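**Student:** take a look and give me a structure for this.
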Amino acid sequence: MKNPAKDTFTPKEALQKLEHFCAYQERCHSEVVEKLYSLKMTSDEIDTIVVQLIEGNFLNETRFACSFARGKHRIKQWGKVRITNELKARHISSTNITLALKEILLEEYFETFENLAEKCWNNLTETNLLKKRKKFCDYMLRRGYESNLVYEKVQELEQS
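**Tutor:** Okay, here's the model as predicted:
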């Protein structure tokens, strides 16, 4: 007979489970609340557990935002626009978003942008220059880079 997944958790068990959840990887408040709802906790229990996680330093929104920004830029090569939008979608405060974006060094940011732009432009096989420009711009904007950077770069690449 199959062992059904445990349906109900005591607040203490849920706290323990969430401590592991937060220790494994930085989490934002909304992810934690969502997880607690999936464990069928009440609103009061959720509030209590979230406060305990914050007091135990398992949950720290500033730390999450900074880690998120660094990781998404270095690993996925996202621009600041995309990182900002993703953090806003996770209900991160604008103060924490500003702090997180400061984690990305300007020198590193522009180097990543240049490398990604060159790679993208060289990999496009489109012969029609207008279509190639559009594909390049769409890709770079989707990656979250500022439109003025993208448009300056496409003009520079066309002339080379």
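**Student:** C-alpha from now on. contacts and neighbour counts both.
**Tutor:** Fine.
**Student:** and the next helix or strand past the longest helix along the chain?
**Tutor:** Under DSSP state H, the helix in the chain containing the largest number of residues is helix 106-123. The element immediately downstream of helix 106-123 (helix or strand, assigned by DSSP states H and E) is helix 129-142.
**Student:** what lies in contact with the helix or strand following that following helix?
**Tutor:** Counting by DSSP H and E, the element after helix 129-142 in chain order, helix or strand, is helix 147-159. With contact meaning Cα atoms under 8 Å, 6 or more residues apart in numbering, helix 147-159 is reached by 117, 118, 121, 133, 136, 137, 140, 141.
**Student:** here is the second sequence; please produce its structure so I can put it next to the first one:
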Amino acid sequence: MTEYLKDALRKAASFCAYQERTQQEVRKRLDAWDIYGDDAEEIIAELITQGYLSEERFATSFAGGKFRVKGWGKRKIAQHLKQRGITGRNLETALADIKPDDYRARLAELLDKKRRTLHDDNPLVVKQKLARYALSKGFEMGLIWEVLGGED
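**Tutor:** You can find the predicted model right below:
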């Protein structure tokens, strides 16, 4: 490995150590540093070997954070992970880490909070607005109606 590539590896390791990254993000950064093809793949392989880069770790961290902090549902999390190049087993593992009881409780909490902001006398209109809100957060329609059906 040339000195230039060793320097790029050090910079890429620092980039990955700052926060979890995907291979796609690292490739984009390497492109910005004018490192392409086999050289870029060699650096990425080395980052994986050294433990700086793990798409499973990224996916789990991303999914957990977006669920806890932003209140996103699994559909929205999956969509954003796919946009970042995470698919297959890593995607499934990340979503499986969200416990069903926590997931349902978070949805109920979001709907309750949203309900307090709505000022409409018609309960059907309120339910419709709540369902639309939960869908926009990425929750599944069946679960939304289950949670909304238990309220009234």
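**Student:** ok so, going back, so where is the longest helix of structure 1 in structure 2?
**Tutor:** Mapped onto structure 2 using TM-score structural alignment, helix 106-123 of structure 1 spans residues 100-117.
**Student:** and stretch 23-38 of structure 1, by the same measure?
**Tutor:** Going by TM-score structural alignment: stretch 23-38 of structure 1 matches residues 17-32.
**Student:** list the buried residues of the matching stretch.
**Tutor:** 20, 21, 22, 23, 26, 27, 29, 30 (16 or more other Cα atoms under 10 Å).
**Student:** stretch 65-77 of structure 1 too?
**Tutor:** 65, 66, 67, 68, 69, 70, 73, 77.
**Student:** in structure 2, what stretch matches it?
**Tutor:** With TM-score structural alignment as the criterion, stretch 65-77 of structure 1 aligns to 59-71.
**Student:** quick one: end-to-end distance for that stretch.
**Tutor:** Between the start and the finish of stretch 59-71 of structure 2 there is a gap of 16 Å, counting by Cα to Cα, to the nearest Å.
**Student:** got it, and stretch 67-86 of structure 2?
**Tutor:** End-to-end distance (Cα to Cα), stretch 67-86 of structure 2: 17 Å.
**Student:** what's next to that stretch, contact-wise?
**Tutor:** 22-25, 55, 59, 63, 66, 87, 91, 95, 103, 106-107, 110, 137-140.
**Student:** so which bits of that stretch are buried?
**Tutor:** Result for stretch 67-86 of structure 2 [16+ other Cα under 10 Å]: buried residues 67, 71, 72, 73, 74, 75, 76, 77, 78, 81, 84, 86.
**Student:** and of the residues you listed, the nearest to residue 11 of structure 2?
**Tutor:** residue 84 (21.1 Å; Cα to Cα).
**Student:** for residue 8 of structure 2, see how far away the closest one is.
**Tutor:** 22 Å.
**Student:** again with residue 103 of structure 2
**Tutor:** Taken as Cα to Cα, the span from residue 103 of structure 2 to residue 8 of structure 2 is 41 Å.
**Student:** residue 37 of structure 2: how many residues sit nearby?
**Tutor:** Close neighbours of residue 37 of structure 2, defined as other Cα atoms under 10 Å, add up to 10.
**Student:** err, residue 107 of structure 2, not the other one
**Tutor:** Neighbours of residue 107 of structure 2 (other Cα under 10 Å): 21.
**Student:** surely it meets residue 136?
**Tutor:** No: the pair residue 107 of structure 2 / residue 136 is not scored as a contact, 12.0 Å apart, by Cα atoms under 8 Å.
**Student:** who's in contact with the residue nearest to residue 27 of structure 1 when sequence neighbours are not counted?
**Tutor:** Leaving aside its chain neighbours, residue 27 of structure 1 sits nearest to residue 64 (6.0 Å; criterion: Cα to Cα, 6 or more residues apart in numbering). Residue 64 of structure 1 sits next to 26, 27, 28 when contact means Cα under 8 Å, 6+ apart.
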